[in-house]
Each structure stands twice: as C-alpha cells, then as structure tokens.
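Novice: Sequence isn't available, so here's the structure alone:
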C-alpha cells in the first residue's frame, strides 16, 4: 500500500462535492421559487441526495481504513473528529437562525463524526466481521424501529420518528452501515492489492486537478458553498423582485397529484400552470392563498383546473 495520498480518493470525493453543490444550488433555486423542480419532495431528487450522502459516508469509511488499519493514530483521529464535530455544530447553529424549527439537528457531518467513532474498531477487525456489522446497521430500521425511539432524544438513531422535520437528516441507522461498508471494501482492496494499482491514477488534466483540489478541501467547500449559493440566490430575488413561490409550489404539487391520476407529465404541468394563470386572471389567487379552505374559492379553483385540463390553452380565450 503506497504511503502517498491516493489521488483516486480525492478525485472521487471531488466528484461527490460537485454533485452536492449542484443539488444544493437546485434546492436554493427551488426554495426561492425560481424553478418549480420538486427538489424537496421529488423521488428522483431524494435518490440523488441519498447517493451523494452515501458517497461521502462510504469514502469516510475507506479513509478510516487506510489511515488506521496498521494501528489507530489517535492524535490524527481525535483532531479530525474535533474538526468535523465543530463543523457539524456550526451547521446546526447557522441553520437554526436560517430555517427555524427545521434546522439541522443530525445531518451528514453529525453522522460522519459518530459513524467514524463506531467504525474505527473495525479497521483492525477481520473483513467478515465488518461486512456483518455493515449489514446489521444498514438493516436496523427494518427490524429494530420502535415508538420508543420517537422524539428528539433518539433522533440520531434513525429508529423512530423525530418530533420535527429537518432540511438535512442523516441518522446512524442505516447510514453508519455505509461507512462500515467503506471500511470493508477498503480492507478487501488492500488484500487484493487493488489500491496499489489504483495509485497509478493521477488525474493530472485540468478537470482532474480541479476535482482533486475539491476533494482535498471537501469540508471547507461543504461549509462555504451553501451559504454562498443561498446568499447569491437571495440577492437575485432583490434584483428581479419577489418570485411567486406559492404559484411554483402549486404547480409542483398539482402536477404530482395529476400525474398520479393521468400519468402524463407534460399535460399535467401545462394544466396546472394554466390553472394558476386563470386564478390570477380571475382575481382570486391571493384570496385562495390566504384562505385555502374556503369552499367557494376551492370550487372556482377546481372549475378552472377542469377547464385547463380539457384545454391547457384556455387562457387564450380569457379577457
């Protein structure tokens, strides 16, 4: 196993950083209403978010194995753990003031910190033991979930239902299992001398160097990119004026409900956009948002929706 830093790991971590940044920028644009992408609710977006989180946790396990399989380097481990824990606390504080009750109580950094503590002993244990541990932790929510874990005290376990939602929630179960899987795969790669062969990958071209740079500084990029993106998108709202977030949310939710019935994405999206425009033309859009349970307003909304569903170009006939 070469003693030098593996470029392929920095490259992989850098690509994960790029994916993460793209996801967060999309989330910000959706949050401020510039786009109607269902970043927070869409199934494909959730899968993407899970893949990104899983890649960081997996690579954390790989790094643990490479750093400590010959013996735990306690000083280096303690320093890394303290930095990640401090960064996790900073994220919680910052999101509390930004998002209120939906702030990050136990997000990706919290999970990486605690998963590292859990996985550290397995860097010295046999491969089959680590694989078994990864399987157990990954499947805990399937057979160990209980109402006894509900509420905030046990939210870190992932075995109950938290009392509040969160803009980022990555509990130990099942996610620590991904870190353990990273330890196991790295151990297997060492035994098969795959790391020796992968050490030949240097990625010296401009894209490779950029990705490796991001990978080497992934924590700093993580802490800085989202405040920067959020601030830029917020500043854009000041330049272009208020974006109708309610209208975008209506179109997004209406389209999902429509597709569950009709299964035609383009027709549903056009009909839902037509409905919003018709309600605005009728002068009842604001009243509907202020009092969405008013029967007469909902009846008008349903009538317009039916018209738009039958003819998405109905607005051309509006005065």
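Specialist: It's in. Not measured: the values here are computed from a predicted model. Residues are numbered from 1 along each chain as shown.

Novice: all contacts plus neighbour counts: C-alpha atoms, from now on.
Specialist: OK.

Novice: Could you count how many residues lie near residue 270?
Specialist: 17 (other CA atoms under 10 Å).

Novice: Work out which residue lies at the spatial centre of the chain.
Specialist: Geometric centre of the chain, nearest residue: residue 49, 3.6 Å, by CA atoms, centre = their mean.

Novice: That one reaches residue 23, doesn't it?
Specialist: Yes - counting by CA atoms under 8 Å, residue 23 is a contact partner of residue 49 at 7.3 Å.

Novice: Alongside the first one, take a look at this:
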C-alpha cells in the first residue's frame, strides 16, 4: 500500500519517511493479523468497525503522502519528471495483478492500492501546486461522500462485470471515492511544511523511517514473507501437536 520514491532532485524529508513508514508498519500488522486469522490462530471479522477504521487509517496515511511528496518535488523543481516513478508504480501494480491471478485466479487483484495510487497520483498532479484549492476540493469530495449518496455507486461493479470478466471477490480493491479526496488533502501538508518537522534521533524511529524510504519494495514482498512464516509455524505445530 505504498507511496513512491521521489525524483532525485528532491532532498528526502525524514518526517515524511517516518510518516510513510508508520503506514508501512501498520500495514504489516494488518496483514499479519489477516494471516493469523487465515490459519486459525485468531478469529475476528474484517467487517468489525475496528478493522474497517484500521484499514482506513493505513490508506489515509499512504494516500496523503502521495500528494504531499509530489508537492515537495514540484515546489523545488517545477519541471521535475515523474516518469520513472510512474513506471515503477505501473510495473509494481501489474506484478501484483499477474501474481495474484496465477496464485488465486478467483480472487486476483485487478484494482488494488497500487493501481489506485498510480492513477490517482497522475490525475491529481495538476492540482499539487495549488495546495489550498486541492485540499478544498478533497474536503468537498469527503463531505459529499459521507453525508450524501451522490458519490456512491452500488451497481458499478455489476455493470462493469457485464463487459469485463472479473471475479466476484478480490483480495484488495480501492474505490475512487472517497479516496481521491484523501489524496487531494496531501499537498496541503506540504504547504504547511510538515516535512520540515524535526524527528528525534532514535533507533526505532530510524527503522520506521527506513521502511518509509523503501515502502514500495517492502509492500511487494512483505506479505509473501509473513504468509510463509505463519504457514510454516502452522505446519510445525500441526506435525508436533
């Protein structure tokens, strides 16, 4: 569920890396709990309010970081190119789709977090240098979504599936609304100079910031490692107990 690396012209923000790294850490906890549930170590419903809000918090951290990091880049170099960043995201999203299609074809990921980040970051980029307007529009989208039914499209999937063969269940899916509004809030954090907030020199914070610096590769491999680890523990316990 990661943001991307920014172009080399931009000096990294330790606080933004820590912010994004917190999202990575929470994502790993979320997926570890999912794996433990899958193998019967714990029981819970993913529809419980706690897990719904927990997932929303992770998405909010990741998605606000998209607009935020883009603002930092473009404010320092208005002509900065995002080509390699976008290419990495596209290839990563495609990898997730292909891998899940081969492993679990009945639940493969066709529009998960990486797919959404790739599309949303491109669509929102024209507004990045107008952070107040961007945040205003993002706030409007969130208000309209949560207090009206205008941005709810309950039959959208049924309509699309009539023309495209998609599974009725998927391991991960992100709907454009309200999350595009969350992305649009990100540039305001850059405008408010949150990335200049100093961070304490602590080994734990440094480790979390490291995860934020390499969010994309960690996203691609962490669940494979966690799933294999929990599966291995389950196998060992089954053999001996």
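Specialist: Yep, it's here. Owing to the predicted nature of the structure, the values given are computational and were not obtained by experimental measurement.

Novice: Report the TM-score for the pair.
Specialist: After superposition, the two chains reach a TM-score of 0.83 (TM-score structural alignment, normalised by the length of the second structure), with 223 aligned residues with a CA RMSD of 2.4 Å.

Novice: Alignment lookup: the residue nearest to the centre of the first structure to the second structure.
Specialist: Under the alignment (TM-score structural alignment), residue 49 of the first structure maps onto residue 55 of the second structure.

Novice: Contact partners for the counterpart of residue 65 of the first structure in the second structure?
Specialist: Alignment note (TM-score structural alignment): residue 65 of the first structure maps to residue 71 of the second structure. Neighbour list for residue 71 of the second structure: 128-129, 131, 187, 190-191 [criterion: CA atoms under 8 Å, 6 or more residues apart in numbering].

Novice: cutoff 6 Å now
Specialist: Applying CA atoms under 6 Å, 6 or more residues apart in numbering to residue 71 of the second structure gives the contacts 128, 187, 190.

Novice: Just the ones of these in helices?
Specialist: Those of the contacts of residue 71 of the second structure mapping onto helices are 187, 190, per DSSP state H.

Novice: returning to what we had before: tell me the secondary structure at the residue nearest to the centre of the first structure.
Specialist: Under DSSP: H, G, I helix; E, B strand; the rest coil, the three-state class of residue 49 of the first structure is helix.

Novice: where's it relative to residue 42 of the first structure, distance?
Specialist: Distance, residue 49 of the first structure to residue 42 of the first structure, by CA to CA, to the nearest Å: 11 Å.

Novice: just residue 76 of the first structure next, same as before
Specialist: Distance, residue 76 of the first structure to residue 42 of the first structure, using CA to CA: 40 Å.

Novice: list the buried ones in stretch 211-222 of the second structure?
Specialist: Residues 211-216, 218-220, 222 are the ones in stretch 211-222 of the second structure that count as buried (16 or more other CA atoms under 10 Å).

Novice: what's the answer for stretch 262-273 of the first structure, then?
Specialist: Within stretch 262-273 of the first structure, the residues that count as buried by 16+ other CA under 10 Å are 267-273.

Novice: Closest to residue 17 of the first structure out of these?
Specialist: Of all these, residue 269 has the smallest distance to residue 17 of the first structure: 31.7 Å, by CA to CA.

Novice: Show me what that closest one aligns to in the second structure.
Specialist: With TM-score structural alignment as the criterion, residue 269 of the first structure has no equivalent in the second structure.
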